[in-house]
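> could you work out the structure for the sequence below:
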Amino acid sequence: MTSTLEQRPLLIPVPDGAFGPTTQLRITRSIGVYTALWLIVLVVAGAATGDGWRAAALGLIWPGGGFVASGSFVMAAVVLAIFVLGLVVWWFFGATIVPPLVLAGTAWWGAASADDLDHVGLTLAVGPTLIVLGLLVHLARHRAQVRVGAALNRELATAGLVVGGAPDLAAGLPVAESSAEDLARLRFGLDLALQPVDEFTGFTHLDQYREAALRYQLNALSYGLSMAQFTRTPAFGGYLAEAQRNAIEKMLVRRAWAYWAHENAWGNLKWDPEPVENSENIMLTGFYGLQIGMYETLNDDRYSQPGALAFRWNAKRTYDHSFGSLASSIHRNMNASDYTLFPCEPNWIYTVCNTFGINTLVSHDRLHGTAYATEVQPKLQAAYDREFVRPDGKLLGVRAAHLGMTWNFWASPSVQTTTTYWMHAALPELSLRTWWLLKRGLEIRDGILHLPTFATKNLDPGNYLMLRDTFGHVVTMMAARELGDEEYAAAAQRTLDEREPIEDRGGVRRMERSSGLANLYASLGRFGRENGLRDLVSHGTPEAWRTGPVLAECAYPDVLVAKAVTDGQALDLVLLPGAGPVRTDLAIERLVPGREYQVTGAATSTATADSEGRAIVTVDLGERLEVRVY
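Coordinates of the predicted model:
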C-alpha cells in the first residue's frame, strides 16, 4: 500500500518573463555577439575596396550573404540549405564545429564568386530582421501560451491530482504473476543479454551517436529485466540477474562507449576519451548509473566496489570507475551548470536525459547514504519549471546550452511521454501534471488507443524509420501504467498486441516491424505497475526480500520463472516450461543452514539446507507449476 501526501493543486508555473533567467542571459549574449559581428561586417563592407573581402564578410553574418549581395539568389538558397544540413549534423552528432566551418567555407565560396555587389544593404538587413521577427513570433506565441496556461490552471485547481507518498515496505510490495506471453516477450531481452559479453547479435547496428546506439539498447534491456524482477520475481536471481550483469558489462565494451572520444573532440574541441570524470556525458553516466542502481537494489553491490567498471580504451589506458564515480560526476556537472540540467550531447541539453541523471543520484543516495539528489533536486525542479516548461505546461525537449534556443518539433507527445515516465521517480509532481496534460490528447475507441497527430508520430527512434506510431503506444503504456492510469495503459498494450505482427522464434516473441529499442521499452511497459519505477528508484525493496530465501539457479530456457516471492521465511514460485517437459533442479539459497524445509510441488517433499544455506529441489515441469519451500 502507498500513503498519500496532502493534496494540493499541481499548477503550471506562471513565468516572470518571455524567457527563463538563464535562457535570457544566453539569448542576450548570443544577440550581443551577433551584433558585434554585424557592426564589424558593416565597417568592412563600407571600407574594403575589393568585392571579395566585402562578400566574405557579408557571408559571415548569415549563410549565403555574399551571394545575395552579388544578386545570386539561387546560390544563396543552396548555401542556406547546406548550412541547415550543418545544423542538423550539429544536433545529430553534437559536432559544434560544423556550423562555423560551414559558415566560413560558404563565406569563402561567396568571396571567390563575388561580382558587382549591388545588394549590400539588403544583405545587411536580413540578419537583424530575422532576429527581430523571431523574437516577435516568440513573444506572440508566449502570450498565447500564457493564456492557455491560465485556463489550464483553473482546471488543475480542481483536478484533484495527488502525488503518492512512500510505500509501506514493511507491509510488502505487490508481486504479480507473468503470463506465458509475458515470458515469451521477456525472452527476447534475455537472449540478447545472455550471449557472451563481447557479442551483440540481434542488436541494431546503425550508429553510436543517437537513439539507435548500442548503449541505449543496453540501457533499455537492463531496465526491462530489472522491472520484471522487481514486479514479478524479486526472489529470483539466477539467469535474470546474470542477464542484468551482462547488460551492464556489455556497456564496458569499447564499441559501446568510444563515441565519447569523437563527440568530445568535435563538440568540445578536446581530445579525451575519459567517459566519466568531469565530462558532460550524461548520456552515459546518467543512463548507465540507473542500470547499476536498479541492479544493486535488487541483487548485490559489486559495481559499487572501486574499479568495478573498467572502461578499457587500449592496452595502455583504462579508466576505472564505479557506481559512486558515476553519481559523483553527475552531481558535479549539475552543480556546475547554470541550468542545473547539463548536456547529453555537447551543447544540447535534453530534459529526458537529465531525468536519468537525477534517478541515478536518488538511487545512490538511498543505497549509499550520500546526499547528491537531496542537494540538487530543488534546483533541478526550479530549472525545469523556469527554463524547460512552456507557459501552457508543455515540456521542452531540448535546449542549446550556449545559445539558449530550442525548437518545437523535439517536444512531441512521444518525447514528453517518455520524459514523464522517467521523471516520476524524482520529480513526481511535474510528471503527474504533464501526464494529465498529455492525456487530453489521447482517445480510446472500441478499446483501441488513438494518439494525437504530430510530425514525428510514426518515428521509431530505434531505427529512424517512419513506419507506424508503435513507439508512441509503447511509451504511453509505460507512462500510463507508472502513473496509475491503467485504462490507458491497457488500451495501449491491447493496441500493440492486436495490431503488431509478431515474430516467434522458438518461443521468443517480439514485434516484428519495430526496432530492438521499441521492443525492449515495450517489455519495460509490460512489466511495469503503478509507481513501479518510483518505488524501485526512490524507495527500494522490503527487508524480507533482501533476507528471505531465493531461487538462485535454474536452467534457461527450460525453466521460465513466472513468479518468485518471499515473505522472509518461505519461498513461493510459479514456473512454466520454456522448452517442453523436463525434470530439472532448482538451487535455493539464503536458507537457514542445517534446517529441514517442507516442499510442495516438487519431486520430493523435503529439502535440507547445507552449511551455506543452500539446497537443491528437483521438479518435474510439464505445465504451470507452483512450488513452495517453507
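
> C-alpha only now, for contacts and for neighbours.
Fine.

> tell me where the stretch 301-450 of the chain has helices.
Taking DSSP state H, counting those that start in this stretch as the test, the helices found in the stretch 301-450 of the chain are 323-336, 351-368, 372-387, 413-423, 428-439.

> using CSV, lay out these together with mean neighbour count and distance to Val148.
Converted to CSV, the helices of the stretch 301-450 of the chain look like this (neighbours: other C-alpha atoms under 10 Å; distance: least, C-alpha to C-alpha, whole Å):
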stretch, mean neighbour count, distance to Val148
helix 323-336, 22, 31
helix 351-368, 25, 22
helix 372-387, 18, 16
helix 413-423, 25, 17
helix 428-439, 20, 12
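
> need these in TSV with distance to Trp271, can you?
As requested, the helices of the stretch 301-450 of the chain are arranged in TSV below (distance: least, C-alpha to C-alpha, whole Å):
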stretch	distance to Trp271
helix 323-336	19
helix 351-368	23
helix 372-387	29
helix 413-423	31
helix 428-439	38
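
> quick check: which of the ones you listed is nearest to Gly71?
When the helices of the stretch 301-450 of the chain are compared by C-alpha to C-alpha, helix 372-387 sits nearest Gly71, at 41.2 Å.

> now the angle from the closest one to helix 323-336?
Helix 372-387 runs at 40 degrees relative to helix 323-336, counting by axes from the mean of the first three to the mean of the last three C-alpha atoms, to 10 degrees.

> which ones are touching Glu487?
By C-alpha atoms under 8 Å, 6 or more residues apart in numbering, Glu487 lies in contact with nothing.

> another one to check against the first:
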Amino acid sequence: MSPSMLRTSVRIALSGRGSVSPFLPINFTTPSSLYFADIPVHRARQARVLFIYAILAIVAEGIGLSGLCSSETSAALLGLAFPGAGFLHWVSGGQTVFALGLFAGAFSLFGIALLLWFGTGNVLAPVTAWMGLAVLAASPRVLNLAPPQDGGGHWPWLLAPMVLLLAAIGWCRAATAASSAEAPATPCFASPGPVDTIPNELSHDDSKRLRLLLDRALQPVERFDGFERRDPFQTAALRYQVNFMAYALAFARERHAPAARACFGDAQQHLLTKIGDRRLWSYWRLENAWGNLRLDGDPVTRQNIMYSGFTALQMALGGGEALHLHTRGRQWRSYGLDDVSERLARQYRTSSYGLLDCEPNWIYPLCNLITMAGIKAADARLGTGRWEGLATPFLASLEREGMRADGTFIAFRSSLTGFAPPAPGGIVMQAFPCLFLNALSPGMAQQQWHRVRQRLDRGSWRRLFWPVDVGNYGFSRASSYAATAAAAVEMGDHEVAAECLRRLEAECPSRESVGVVHRENTSLWAHALELVARCNRADGLRELTTRRCEPGGPYLSSAPYPDVVVARAVQRDRGLDLTLDPGRPEASPLLEFGGLLPERHYRTGMSEHPFLRSDSQGRGLLRIAPAERTRITLDPVI
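Next up, the predicted model:
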C-alpha cells in the first residue's frame, strides 16, 4: 500500500468526508470527488471502524492495566476491549475451566448476535450482547466466581491488540491486492442476439409447469395455499415467492403468449394485490425499529429495496398500475409505479455508496441489480429517463463497492462497517446476478459470465453448486440449478442451461398430479426460476426492460382458468394465432377476444365453429370444448 493512499485513507476515516456521513453522497462528476477517488467508500468505513475500535481498546486496556481499578472494573474493561473476554479475568485455580467455558459461551452468544444482525437487520443485537456480557463479567457474585488468586494475568489483555493487528494487516493487504489487480480481459465472444423472434408454443410439460404458478397466483388474493412459510426476513420469505412468480409469468407471456391478456393479466393483478398484503410487509416495522431506530412501518419509503425494488420490477414487467398496501382489511397507503421508481432513484442519487441497502445497513449487489432493472423497466413503460441518469454512477459503484479485486461479486456488505463477510452459496452467487446485470450492462454481464463459465469448465459441479435450496432451506441443489439456468439462458449459454436443467431433473425428479407438474421438496422460488429458464431466451430480460408498449391488434382478453391454459397467443397481420391446452375434462370455456376489427367476421380454423363475428367495439366470443391441444387462427374475412 502506497504512503499516499494510507494518508488519504486516514484523512477520510478521521474527517468522515466522502463516506462516513450518510448525507454526503459521492458525485462522480465533481472535481472534489477525485480527491477521494483512490479509496472506495467501504474501505473508508472499514478504516473508521478499526480506528474507533483501536481507541476503545486502548482506553479500556490503559485503565484496566493501570492497577487503579477494582477486579470487577478490570473484568468489565476487558469485556469492552474484546467481546466476552471479561470472563477470562476470573481464570484462576479451580475455577479456570468454568471461566474458560463462560468465555466460550459468551463469545458464541456474540456470534449468534452477529448472525441475528445479518439475518434480521437487528443492529442492536451485537451491541447489546457485547455490552451486556461486559456487565455480566463484572458481576462475579452472580456467577459464583472468586477473585483471581494472582490478581488476574495479563495474557487476556493481548486479545484486542492481536485482533487489531490482524485486522490492520488484512486491511492493508486488501488495499495492495486492489491496487495491483488488473482489469479483467473482455471475453472474445459477443453477446448473442435472440434465438427466435417469433414466439413458439409452450411445450406440454412446460404448460403443466406453468399451471403450478397459475394455481397459486389465481386463487383468492387473501389466500396463500401452496406457498411456503418459513420466515419473513430471509430468502424463503413469502414476498420473494410472489415477486419471482410474477417475473416468471412475465417471461412466459412474452415468450409464448404476448397477445394473451387472459389469465396472465389476472394472475399479475392477483400477485400485486398479494404483495400489498400486510402479512408480506409487516416485518418492516420490526426491522426498521431495531435496524434504523425508526418506528415507521411503511416498506416503500427508504432503505428496503428487498421490498420496494423487487416490487418495482414486478409492477413494471407485470403491467401493474398501483401498489396498494392493505392492513386489517383496509387500504393503508398506495403507490404508483412512477412514485416507487422516483423514490428509488432519489435514494440512489444521495447514497454515499452509490448502492442501496437491501435491508437495514446491509447492501446486496443482487438486490441492487434487481432494483435497477425495475427502474429501467419502469422507464420503458412510463417514458421516463431515470436509468439513463443513474447508469454511469451505478455501474461504477457496483464495481467499486459490490465486487472484489478479482472482479467477482460479494454476497453482501455491511454499510455501517464496510466489511463484506465471506458467505456460502457457491457458484450461483456469481451466476445469478448476470440475469439482471445483462439488462443493465451487457458488457459487464459477459465478463462476469466468462468467469462463471471458466469455473464451471474447470471445477466439480457438485462442489460448485450449494446443496441448500434457499427458497425453503431444504437440502437440495434445486434453487442453485434453477437460478444458474435462468442466468445462462439470458446470457445465451444454452449448454450450461441444459446441463443445469438435466441435473435438476436427475436430483429432483418431476412429479405430475392432476395435470400439474412439480418437484417434491423443491421451493416455489426454485419452480419460478425454472420456468424463467424454460420460457426466457437470450437477452430476454434486456428486451423486456426496454419494450415501450404493447402493439395494437387482436388479443385474447379472457379465457377461464383452469378450464384452459394458453400455450401460444401471437398476433399475425390482422389476425391471431392461438394454442390452448385443456385444463379440466369436459369443460366448455367461453373465450373473449378484443382488438378485432368492428363488426367483422373472422375465420377460426375450427370445423365446429368456423366463424366468429366481432361487435361494434371489436370484441368477440367463442365457446370451445378442447379435449386436447387446440389451435385457433382468427383471420378477418375480406
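
> out of the helices of the stretch 301-450 of the first structure, nearest to Gly32 of the first structure?
Gly32 of the first structure sits nearest to helix 372-387 of all the helices of the stretch 301-450 of the first structure, at 20.6 Å, using C-alpha to C-alpha.

> tell me the gap between stretch 493-512 of the second structure and the middle of its chain.
23 Å (C-alpha atoms, centre = their mean, to the nearest Å).

> may I see the buried residues of it?
Asp493, His494, Val496, Ala497, Ala498, Cys500, Leu501, Arg503, Leu504, Cys508 (16 or more other C-alpha atoms under 10 Å).

> again, but for stretch 531-550 of the second structure
Neighbour-count burial for stretch 531-550 of the second structure [16+ other C-alpha under 10 Å]: 531-542, 544-546.

> show the end-to-end separation of it, please.
23 Å (C-alpha to C-alpha, to the nearest Å).

> His324 of the second structure: which of the buried residues of stretch 531-550 of the second structure is nearest?
Using C-alpha to C-alpha, Thr545 comes nearest to His324 of the second structure of those, at 23.1 Å.

> now check the first structure for the residue matching the closest one.
When the first structure is aligned by TM-score structural alignment, Thr545 of the second structure is paired with Val537.

> so that match sits against Val362, correct?
Yes - Val537 of the first structure lies in contact with Val362 (C-alpha atoms under 8 Å); the separation is 6.8 Å.

> picking that back up, helix/strand/coil for the match of Thr545 of the second structure?
Secondary structure for Val537 of the first structure, judged by DSSP: H, G, I helix; E, B strand; the rest coil, is helix.

> how about Arg568 of the second structure?
Assigned by three-state DSSP, the conformation of Arg568 of the second structure is strand.

> that one pairs with which position in the first structure?
Using TM-score structural alignment, the equivalent of Arg568 of the second structure in the first structure is Lys563.

> its match contacts Ala228, correct?
No - with contacts counted by C-alpha under 8 Å, Lys563 of the first structure stays clear of Ala228, the gap being 9.8 Å.

> more neighbours, the two?
Between Lys563 of the first structure and Ala228, counted using other C-alpha atoms under 10 Å, the more crowded position is Ala228 (27 against 24).

> ok, now which ones touch the aligned partner of the more buried one in the second structure?
Under the alignment by TM-score structural alignment, Ala228 of the first structure pairs with Ala252 in the second structure. By C-alpha under 8 Å, 6+ apart, Ala252 of the second structure lies in contact with Leu531, Val532, Cys535, Asn536.

> quick one: the helix or strand encompassing Lys208 of the second structure aligns where in the first structure?
If you go by DSSP states H and E, Lys208 of the second structure is part of helix 204-217. Per TM-score structural alignment, the counterpart of helix 204-217 of the second structure in the first structure is residues 180-193.

> how big is the angle separating the lengthiest helix in the first structure from helix 428-439?
Ranked by residue count and defined by DSSP state H, the top helix of the first structure is helix 120-156. If you take the same axes, to 10 degrees, helix 120-156 of the first structure sits at 100 degrees to helix 428-439.

> where does stretch 367-379 of the first structure end up in the second structure?
Using TM-score structural alignment, stretch 367-379 of the first structure pairs with 381-393 in the second structure.

> how far does the matching stretch sit from the chain's center?
The answer for stretch 381-393 of the second structure is 21 Å, by C-alpha atoms, centre = their mean.

> what do you get for stretch 412-426 of the first structure?
9 Å.

> thinking again about what came up before, secondary structure element for the match of Ala228 of the first structure?
Counting by DSSP H and E, Ala252 of the second structure is part of helix 238-256.

> now do Phe593 of the second structure
Phe593 of the second structure belongs to strand 590-594, assigned by DSSP H and E.

> now do that strand: everything it contacts.
Residues from elsewhere that reach strand 590-594 of the second structure (C-alpha under 8 Å, 6+ apart): 554-560, 618-624.

> what's whichever helix or strand comes after it packed up against?
Counting by DSSP H and E, the next helix or strand C-terminal to strand 590-594 of the second structure is strand 601-603. Strand 601-603 of the second structure sits against strand 611-613, strand 630-636, with contacts defined as 3 or more C-alpha pairs under 8 Å, 6 or more residues apart in numbering; DSSP states H and E.

> any residues touching strand 601-603 of the second structure, and which ones?
Contacts with strand 601-603 of the second structure, where a contact means C-alpha under 8 Å, 6+ apart, come from Pro610, Phe611, Leu612, Arg613, Ser614, Thr633, Leu634, Asp635, Pro636, Val637.

> got it, and stretch 513-524 of the second structure?
205, 208-209, 211-212, 227-228, 241, 469, 471-472, 474, 476, 478-479, 508-512, 527, 583.

> which residue numbers in the first structure go with that stretch?
The aligned range for stretch 513-524 of the second structure is 505-516, by TM-score structural alignment.

> could I get the full set of strands for the second structure?
Along the second structure, counting by DSSP state E, strands occupy 322-327, 330-336, 362-363, 413-414, 510-513, 516-519, 555-558, 564-572, 575-582, 590-594, 601-603, 611-613, 620-623, 630-636.

> quick one: closest of the ones you listed to Asp296 of the second structure.
strand 330-336 (12.8 Å).

> what helices or strands is that closest one leaning on?
strand 322-327.

> and the strand it packs on, what does it pack against?
Under the contact criterion of 3+ C-alpha pairs under 8 Å, 6+ apart, strand 322-327 of the second structure touches helix 264-275, helix 278-281, strand 330-336.

> just these: most buried one?
helix 264-275 (a mean of 23; mean count of other C-alpha atoms under 10 Å).
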